[in-house]
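Peer 1: Any chance you can model this:
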Amino acid sequence: MRRCYVTVTGRVQGVGMRMACASQAEQAGVAGWVRNRSDGSVEVVLEGEEGAVDGVLRWLYSGPPAARVDDVSVRTEDPQGEQGFHVR
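Peer 2: I've put the predicted structure just below:
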């Protein structure tokens, strides 16, 4: 199991990033959550099998078509048993 705390910056709010991220995570069987931050970035927690988490991480580097991703910061954390994927 792998857990990552991710911050995505750029034009990532108002472009469908949270819903698209949730869809990607659910399709991959990855648990966690996604939410907008007040500074304009998007915060994501991903937890699941390493290959599935890596797949969602790769997607975050481009995001949905209307997004412009400038930076993706990834920090590995200890798994905490997340269940399901939620948009906050």
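Peer 1: contacts and neighbour counts: CA atoms only from here.
Peer 2: Noted.
Peer 1: what about residue 68, how many neighbours?
Peer 2: Residue 68: 17 surrounding residues under other C-alpha atoms under 10 Å.
Peer 1: Quick check: which element contains the most centrally placed residue in the chain?
Peer 2: What sits nearest the mean C-alpha location of the chain, by C-alpha atoms, centre = their mean, is residue 44, with 4.0 Å. According to DSSP states H and E, residue 44 maps onto strand 42-48.
Peer 1: Beyond that strand, next helix or strand please.
Peer 2: Moving toward the C-terminus from strand 42-48, the next helix or strand (DSSP H and E) is helix 50-60.
Peer 1: For that next one, name the packing helices and strands.
Peer 2: In terms of contacts (3 or more C-alpha pairs under 8 Å, 6 or more residues apart in numbering; DSSP states H and E), helix 50-60 is packed against strand 2-11, helix 17-28.
Peer 1: Before we compare anything, build this one as well:
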Amino acid sequence: MQAKVKRYYVVVRGRVQDAGYRKRIESTAELFNIRGFPWNNGDGSVKIICEGLEDSLNRFLEDINIKERLPSGILVESLEKKEISIEFPLPPKFVRLKTEGITDISRKLDIGTDRLKGIEANTGAMAVVLGSINSKLDKLDKLDTLPERIAEAIK
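Peer 2: Below is the predicted model:
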């Protein structure tokens, strides 16, 4: 029996943009020998055209259907697939379509700026904690001379 090649149009919704999800899709597609491409859609979803052997394609879709939030923030709320006809050629490798323009780059820079501000605030709080630790270490340094001071007091 010949393995059947299928092609799907997939819509993924959830926390799937600005979290590295398309990169995750690409690396997973490579593992399962899937061809096609993902792209960010304006409504916040990620859309995918993918093609491969039916079993590999199903395992690929199962693997990218991330139901537990990853440290990067990726979380899939829904994954809808629709089989489509194989009428146009796909690239030999799974590749990302760059659909973002200047406005999206600006939006991503704004997100990065906000994250850097959060890091700056956290490091400010760390300075306060480190100051407290330093004062406690100074007190511990004084304990280094305690045996000598006790011996002196006993004399």
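Peer 1: TM value for the aligned chains?
Peer 2: TM-score of the superposed chains, computed with TM-score structural alignment, normalised by the length of the first structure, equals 0.91; 88 aligned residues with a C-alpha RMSD of 1.5 Å.
Peer 1: coming back round to it: corresponding residue for the residue nearest to the centre of the first structure in the second structure?
Peer 2: Aligned by TM-score structural alignment, residue 44 of the first structure pairs with residue 48 of the second structure.
Peer 1: Also residue 55 of the first structure?
Peer 2: Mapped onto the second structure by TM-score structural alignment, residue 55 of the first structure lines up with residue 59.
Peer 1: what's the match of residue 44 of the first structure in contact with, if anything?
Peer 2: 8-11, 36-39 (C-alpha atoms under 8 Å, 6 or more residues apart in numbering).
Peer 1: Check residue 9 of the second structure too.
Peer 2: Going by C-alpha under 8 Å, 6+ apart, residue 9 of the second structure touches 47-50, 81-84.
Peer 1: Same question for residue 82 of the first structure.
Peer 2: By C-alpha under 8 Å, 6+ apart, the residues touching residue 82 of the first structure are 31-32, 47.
Peer 1: So it: helix, strand or coil?
Peer 2: For residue 82 of the first structure, the assignment made with DSSP: H, G, I helix; E, B strand; the rest coil gives coil.
Peer 1: now swap in residue 17 of the second structure and tell me
Peer 2: coil.
Peer 1: Over to the closest residue to residue 62 of the first structure other than its chain neighbours. Which of the three states is it?
Peer 2: Excluding the flanking residues, the one nearest residue 62 of the first structure by C-alpha to C-alpha, 6 or more residues apart in numbering is residue 69, at 5.9 Å. What three-state DSSP gives for residue 69 of the first structure is strand.
Peer 1: And the corresponding residue of the second structure for residue 69 of the first structure, how close does it get to residue 12 of the second structure?
Peer 2: Aligned by TM-score structural alignment, residue 69 of the first structure pairs with residue 76 of the second structure. The gap separating residue 76 of the second structure from residue 12 of the second structure is 7 Å, by C-alpha to C-alpha, to the nearest Å.
Peer 1: All set, thanks.
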